[in-house]
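Chemist: sequence and predicted model, in that order:
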Amino acid sequence: MKETENIFLTLINQHKAIIHKISKIYMNDAEEQRDLFQEMVLQLWKAYPSFKGNSKFTTWMYRVCLNTAIIYFKKDSRKVDKTPLDGNIDVIDVNENEGKEEKLACLYAAVQELNGIEKALIFLFLENQSHREIAENLGISEVNARVKLNRTKEKLQFIIKKNGYEF
């Protein structure tokens, strides 16, 4: 048991950036991001005995974390006092080398307006995953992944323009 736990913790530490990115895409508030991060690690631990090594650990990890985030996001969105955006984001005028944090904040703010599956698609796209890998991680066909991703990118562009986030 101790060896299994050590292997699991090593793998989580090697790939914790994935969990951080997913929690940031699904939750706007830092405290909620930490809560989601903890929930994903818990679900990974619970599901770890089912990992047989038939796929890469990161592929399995993406699937567990994204499913956990989607479920968590749906539960969180039912709360009445939660709003995905604070509405106080201004248009940003920056040169190429400055304002990366602001640009990233605008992207995350725009992504908050997407639904759970769309967030997963954009996350996997930003992780430079192929259509085949996205399909595998989400359990859909490659054609479906391509179509959904294109629609989601168009929707995200619309949100960015609508809210004046263009950069």
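Modeler: On my side now, so go ahead. Residues are numbered from 1 along each chain as shown.

Chemist: when you work out contacts or count neighbours from here on, use the C-alpha atoms and nothing else.
Modeler: Will do.

Chemist: the most centrally placed residue in the chain and Trp60: what is the separation?
Modeler: Ranked by distance to the mean C-alpha position of the chain (C-alpha atoms, centre = their mean), the top residue is Ile22 at 3.1 Å. As judged by C-alpha to C-alpha, to the nearest Å, Ile22 and Trp60 stand 14 Å apart.

Chemist: the closest residue to Leu114 other than its chain neighbours: neighbouring residues, count only.
Modeler: Excluding the flanking residues, the one nearest Leu114 by C-alpha to C-alpha, 6 or more residues apart in numbering is Leu156, at 7.6 Å. By other C-alpha atoms under 10 Å, 21 other residues sit near Leu156.

Chemist: that older thread, and the residue nearest to the centre of the chain, which of the three is it?
Modeler: In three-state terms, and counting by DSSP: H, G, I helix; E, B strand; the rest coil, Ile22 is helix.

Chemist: put this next to the first one:
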Amino acid sequence: MEKDKFISVVKDYQNLIYKICCSYCSDAENRKDLQQEILIQLWNSFSKFDGRAQLSTWIYRIALNTAITFYRNDSKHSNKKVSIDAAIISLSDFEYVPEQDENIAMLYQFIEKLNEMDKALILLYLDDNKQKDMAEILGISETNVATKISRIKKFLKEQFSNN
């Protein structure tokens, strides 16, 4: 059943979605809106997943693209819900406890200062994605990935040393 498969995938990748939402939204209400928008986009595309890319790559691409464009279009701030056969799905329905480490919280604050592309790139890097996969997800060259990662790491080190 399509709905059951979708729910299973969301459960498997809820941490990934949560990290993206935390990195793009510091406000809890906006984060919930972004979570819902990502779920809507995943659901709308779910039947089109053809397996040519890894499932995680496909989810990253949709979630990051949704996060990047979320604030560019004010109409996306509506209170949409993902409705699948009358079942409302929200990440809050799943068990996820974010890490409470102070350094992790600071890292999210520093990541929030990055532009959309750099946020996406560092999230992929922190999840140990290969440069080739990061390049494919973001539509940039592997060389560009390496250069940008180096610059982002330098920026983040500076931020930590200034605090």
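Modeler: Yep, that arrived. Not measured: the values here are computed from a predicted model.

Chemist: now for Phe49 of the second structure: which residues touch it?
Modeler: Phe49 of the second structure is in contact with Trp58, counting by C-alpha atoms under 8 Å, 6 or more residues apart in numbering.

Chemist: what of the one 10 residues further on?
Modeler: Ile59 of the second structure makes contact with Leu42, according to C-alpha under 8 Å, 6+ apart.

Chemist: hmm, back to that, please tell me how far the residue nearest to Leu114 of the first structure sits from Ala145 of the first structure.
Modeler: 16 Å.

Chemist: now do Leu66 of the first structure
Modeler: 15 Å.

Chemist: before we move on, what about Gln112 of the first structure?
Modeler: Per C-alpha to C-alpha, Gln112 of the first structure is found 20 Å from Ala145 of the first structure.

Chemist: please apply the same query to Trp45 of the first structure.
Modeler: According to C-alpha to C-alpha, Trp45 of the first structure stands 28 Å off from Ala145 of the first structure.

Chemist: between these two, who's got more neighbours?
Modeler: Each of Trp45 of the first structure and Ala145 has its neighbours counted (other C-alpha under 10 Å); Ala145 has more, 22 against 15.

Chemist: the more buried one: what's it in contact with?
Modeler: Ala145 of the first structure is in contact with Leu121, His131, Arg132, Ile134, Ala135, counting by C-alpha under 8 Å, 6+ apart.

Chemist: pull the contacting residues for the first one.
Modeler: For Leu121 of the first structure, the contact set (C-alpha under 8 Å, 6+ apart) comprises Ile134, Ala145, Lys148, Leu149, Thr152.
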